[in-house]
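Need a 3D model of the following:
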Amino acid sequence: MKQASIPGLAGREMPTRTYRERRDSRWRRLRRDKWLYILLIPGALYFLIFKYVPMWGILLAFKNYQPYLGFWKSDWVGFEHFRVFFDNPDFFMLLRNTLLLSFYNLVFFFPAPIILALLLNEIRLSFYKRTIQTMIYVPHFISMVIVASMSYVFLTTEGGAVNEFLYTFTGRKIDFLSSPDWFRPLIILQTIWKECGWGTIIFLAALAGVDVEQYEAAVVDGANRWRQIWHITLPAIRSTIIILLILRMGTILDNGFEQIFLMMNALNREVGEVFDTYVYALGITQGAFSYSTAVGLFKSVIGVTMVLGTNWLAKKFGESGLY
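I've put the predicted structure just below:
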């Protein structure tokens, strides 16, 4: 089949734009969208100054850094710090504690905002919906120091409200704060209480874009509320769930320093010590800057690998992924 030709251009090649024309076109677009680029400057400076410029500091992981010698005069030791770290008897203990906490967060905390968003989406009276949203958002703005203090007040064996209640009805008390068996459940419960409401924001925004006509058609077909959630609501926010799951996998070795540090003590340290607290203990209190940097770099490499691997799996199963 012959291609249709444009009258008057048969046998002639379409002219290509010169470098000057392309440059002028870029400048015209730049002038047209100048205010958008100006708005971009603060965010770009933040990432440049606080994210990219400090990355040269990972070279400390390959040096035996001595403060009195400075960065450039300190000896280059290559992968020595990584070898010492992997040979350390505490390595598998740290890895086990970190992965277990991440696994429990993934199983119990990650679905919590989704379930809460689905429940909020079913509330039809806007006044009650806004009131409940405000109440569950508030804990996000409470400092983790306050959360740990509240946990101590409620759970301590010396006058704690929960233990006093248990003692009244059972005649015994439970040492929640020092028991290794209760450390991980407390961390997960604190995380759910503090961040679950805030995590619903993205899912509620995704639910706002669901076509109402799909629900109306489902009602005509006789679908109840559970069927509508399963066949309409969840598929509509599936891509959002997948993207957040991929990003979550990037922090699989990052449990948050402040919460663990505040809740950990000598009696539960065996199950509470994670990479974040280990880096603090070595890098800040003992001055092992190069060694702690090597541990941090190990965490970062694992995080990037998990993001890339999870994104690859998501695309293999037909999802869009991050890129």
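
When you work out contacts or count neighbours from here on, use the C-alpha atoms and nothing else.
Will do.

quick one: the helices in the stretch 101-250 of the chain?
Assignment of helices within the stretch 101-250 of the chain using DSSP state H, counting those that start in this stretch yields the ranges 111-121, 126-137, 144-155, 161-170, 180-207, 212-220, 225-228, 234-236, 238-249.

just checking, what's the longest strand in the chain?
The strand spanning the most residues in the chain, taking DSSP state E as the definition, is strand 70-76.

Tell me how far it lies from the chain's centre.
When C-alpha coordinates are averaged (Cα atoms, centre = their mean, to the nearest Å), strand 70-76 and its chain have centres 34 Å apart.

repeat for stretch 133-143
With Cα atoms, centre = their mean, you get 18 Å for stretch 133-143.

and that stretch, how far apart are its ends?
19 Å (Cα to Cα, to the nearest Å).

How many residues are close by the spatially closest residue to Ala112 that is not a sequence neighbour?
Take Ala112 and drop its neighbours on the chain: the residue closest to it by Cα to Cα, 6 or more residues apart in numbering is Cys196, 6.2 Å away. Neighbourhood size, Cys196 [other Cα atoms under 10 Å]: 24.

Run through the residues that contact Val145.
Listed by Cα atoms under 8 Å, 6 or more residues apart in numbering, the contact set of Val145 reads Glu258, Gln259, Leu262.

what do you get if the cut-off is 10 Å, keeping everything else the same?
The neighbours of Val145, taking Cα atoms under 10 Å, 6 or more residues apart in numbering as the test, are Ser151, Glu258, Gln259, Leu262, Met263.

So which of these are in helices?
Ser151, Glu258, Gln259, Leu262, Met263 (DSSP state H).

Tell me how far the second one lies from Thr98.
Think Glu258. Distance, Glu258 to Thr98, using Cα to Cα: 14 Å.

do the same with the first one
Between Ser151 and Thr98 the distance, using Cα to Cα, works out to 22 Å.

From the chain's centroid, how far away is the helix or strand harbouring Asn64?
If you go by DSSP states H and E, Asn64 is part of strand 63-66. Centroid displacement of strand 63-66 relative to its chain, using Cα atoms, centre = their mean, is 32 Å.

Show me what it is packed against.
Judged by 3 or more Cα pairs under 10 Å, 6 or more residues apart in numbering; DSSP states H and E, strand 63-66 is in contact with strand 70-76, helix 80-87, helix 289-316.

repeat that with 7 Å
strand 70-76, helix 289-316 (3 or more Cα pairs under 7 Å, 6 or more residues apart in numbering; DSSP states H and E).

So which of those is nearest Asn105?
helix 289-316 (15.7 Å; Cα to Cα).

Give me the buried stretch members for the closest one, please.
289-300, 302-303, 306-308, 310-312, 314 (16 or more other Cα atoms under 10 Å).

Next, the structure of the following sequence, for comparison with the previous one:
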Amino acid sequence: MAMLQQEHASRKPLKSTAAISRFSNILRNWQLYVMISPVLAYYILFHYVPMYGIQIAFKDFRINKGIWDSPWVGLKHFDRFFNSYFFERLISNTIELGLYLIVIGFPIPIILALLLNEAKAERFKKFVQTITYAPHFLSTVVVVGMMMIFLNPRYGLVNQFISALGGDTVNFMANPSWFKTLYVLSDVWQTMGWSSIIYLAALGGIDTQLHEAARVDGASRIRRIWHINLPGIRPTIVILLILNLGSVMAIGFEKVLLMQNNLNLASSDIIDTYVYRSGILDANYSFSAAIGLFSAVINFLLLVVVNAVARRAGGTSLW
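Sure, this is the predicted structure:
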């Protein structure tokens, strides 16, 4: 008994010492905590606090009754969505557009970063970086407005060029078969430069002695890129690929909504735009919350599965 009391007494100073050490560490690095506090506040206020409202997906929410007093209906809204006329179209359009973005949009920043890393002329390199970075700072409204002007069937530059070659004008924005291609290509144009920054940073961390040794051995530039640069940035590529695949259902509705019209609805209607129509325009808050929760769960499951596959295949993962 005395030994137990002695052991218990000896643990208290250890715990207090650890607490003092943590507190002193915070005081010593207070600048870092001040810098990160706005980010933490943003996520707490706009991402974690709203999770309280997830429960309305299982209720018939009424504004006058509030969340707690609204009647509980279980999986009624999920069943309604799964059996709705639009379910198959929404799922297929969302997945197709998300995968299209990854297949086309994901490799291009990697290729751009590899090419810029090999460029020797600094002026040319800075010029290309400026040209490719600039579209990132344009708002989505401006980008879609530019698309409408260039692709206008009467006076658009693209259709004028087609007419000059003897072809028939095409109403690109109203054609469902063109919607996904236009969305992806415009997204690549707007984001490829900005997305390449992280790969350029990863390439900058590769030991230059590896390239010097390969050059002495007679390796060509292509072989050095393939055997040194790509393996050097592989962990970065894998992490970003996991994050992209884990958000394949979360495309975002702003650009889709701006490009959407009644003529291309068969190809442009995705889960997020349907949630907007149901939740904001039709005031079906519980129904739209159920759809949003379903999409979030699918994204979470994809993230877990892809992360597990990446960890087993190459040893690189988020956790």
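
picking that back up, scan the ones in helices among the contacts of Val145 of structure 1 and report the most crowded one.
That'd be Met263 among these, by other Cα under 10 Å, with 22 neighbours.

Structure 2: which residue goes with Val295 of structure 1?
Aligned against structure 2 by TM-score structural alignment, Val295 of structure 1 finds its counterpart in Ile291.

Please list all residues in contact with that match.
If you count contacts by Cα atoms under 7 Å, 6 or more residues apart in numbering, Ile291 of structure 2 has them with Phe78, Val275.

Okay, Arg215 of structure 2 and Leu138 of structure 2: tell me how far apart.
41 Å.

higher neighbour count, those two?
Per other Cα under 10 Å, whichever of Arg215 of structure 2 and Leu138 has more neighbours is Arg215, with 14 against 10.

Translate that one into the numbering of structure 1.
Counting by TM-score structural alignment, Arg215 of structure 2 corresponds to Val219 in structure 1.

do Arg80 of structure 2 as well
In structure 1, Arg80 of structure 2 lands on Val84 (TM-score structural alignment).

go on, Tyr183 of structure 2?
Checking TM-score structural alignment: Tyr183 of structure 2 goes with Ile187.

What of Asn171 of structure 2?
Alignment note (TM-score structural alignment): Asn171 of structure 2 maps to Asp175 of structure 1.

doesn't Thr157 make contact with its match?
Yes: counting by Cα atoms under 7 Å, Thr157 is a contact partner of Asp175 of structure 1 at 6.1 Å.

what about these two, which has more around it?
Thr157 (19 against 14).

And the more buried one, how far from Ala223 of structure 1?
From Thr157 of structure 1 over to Ala223 of structure 1 the distance is 51 Å, taken as Cα to Cα.

against structure 1, where does stretch 144-152 of structure 2 fall?
Using TM-score structural alignment, stretch 144-152 of structure 2 pairs with 148-156 in structure 1.

Quick check: buried residues in the matching stretch?
Buried, per 16+ other Cα under 10 Å, within stretch 148-156 of structure 1: Ala148, Ser151, Tyr152, Phe154, Leu155, Thr156.

any idea which of the residues you listed is the one closest to Gly57 of structure 1?
Of the buried residues of stretch 148-156 of structure 1, the one sitting nearest to Gly57 of structure 1 (Cα to Cα) turns out to be Ala148, at 32.4 Å.

quick one, what contacts the closest one?
Counted by Cα under 7 Å, 6+ apart, Ala148 of structure 1 has contacts Leu262, Met263.

counterpart of Gly283 of structure 1 in structure 2?
Counting by TM-score structural alignment, the partner of Gly283 of structure 1 is Gly279.

Go ahead and confirm its match touches Tyr285.
Yes: shown here, Gly279 of structure 2 and Tyr285 form a contact pair, counting by Cα under 7 Å, at 4.8 Å.

distance of the most centrally placed residue in structure 1 from Tyr65 of structure 1?
What sits nearest the mean C-alpha location of structure 1, by Cα atoms, centre = their mean, is Arg248, with 4.5 Å. Distance, Arg248 of structure 1 to Tyr65 of structure 1, using Cα to Cα: 33 Å.

Could you report the neighbour count for the alignment partner in structure 1 of Phe61 of structure 2?
Applying TM-score structural alignment, one finds that Phe61 of structure 2 aligns to Tyr65 in structure 1. By other Cα under 10 Å, 23 other residues sit near Tyr65 of structure 1.

Contact partners for the residue lying closest to Tyr65 of structure 1 once chain neighbours are set aside?
Take Tyr65 of structure 1 and drop its neighbours on the chain: the residue closest to it by Cα to Cα, 6+ apart is Ser74, 5.1 Å away. If a contact means Cα under 7 Å, 6+ apart, then Ser74 of structure 1 has Lys63, Asn64, Tyr65, Gln66 as its contacts.

got the contact list for the third one?
Residues in contact with Tyr65 of structure 1 (Cα under 7 Å, 6+ apart) are Phe71, Ser74, Asp75, Phe289, Ser290.

how about 10 Å then?
Tyr65 of structure 1 makes contacts with 59, 71-77, 287-291, as judged by Cα under 10 Å, 6+ apart.

What of Ser300 of structure 1?
Gly250, Thr251, Ile252, Leu253, Asp254, Ala294, Met306.

What's the local residue count around Gly70 of structure 1?
Gly70 of structure 1, neighbours per other Cα under 10 Å, totals 10.

quick one: it and Leu297 of structure 1, what's the gap?
20 Å.

cool, Phe176 of structure 1 as well?
For Phe176 of structure 1, the distance to Leu297 of structure 1 - Cα to Cα - is 34 Å.

Next: Ser74 of structure 1.
With Cα to Cα as the criterion, Ser74 of structure 1 and Leu297 of structure 1 are 19 Å apart.

nearest to Val53 of structure 1, of the contacts of Tyr65 of structure 1?
Nearest to Val53 of structure 1 among the contacts of Tyr65 of structure 1: Leu59, at 12.5 Å, using Cα to Cα.

Using the three-state scheme, assign that closest one.
State at Leu59 of structure 1, reduced to three classes by DSSP: H, G, I helix; E, B strand; the rest coil: helix.

my guess is it contacts Gly78, does it?
Yes: here Leu59 of structure 1 reaches Gly78: they are 9.5 Å apart, a contact under Cα atoms under 10 Å.

Just tell me what Asn261 of structure 2 corresponds to in structure 1.
In structure 1, Asn261 of structure 2 lands on Asn265 (TM-score structural alignment).

State the number of residues packed around the closest residue to that match other than its chain neighbours.
Nearest non-adjacent residue to Asn265 of structure 1, counting by Cα to Cα, 6+ apart: Ser178, 7.0 Å away. When neighbours are defined as other Cα under 10 Å, Ser178 of structure 1 has 17 of them.
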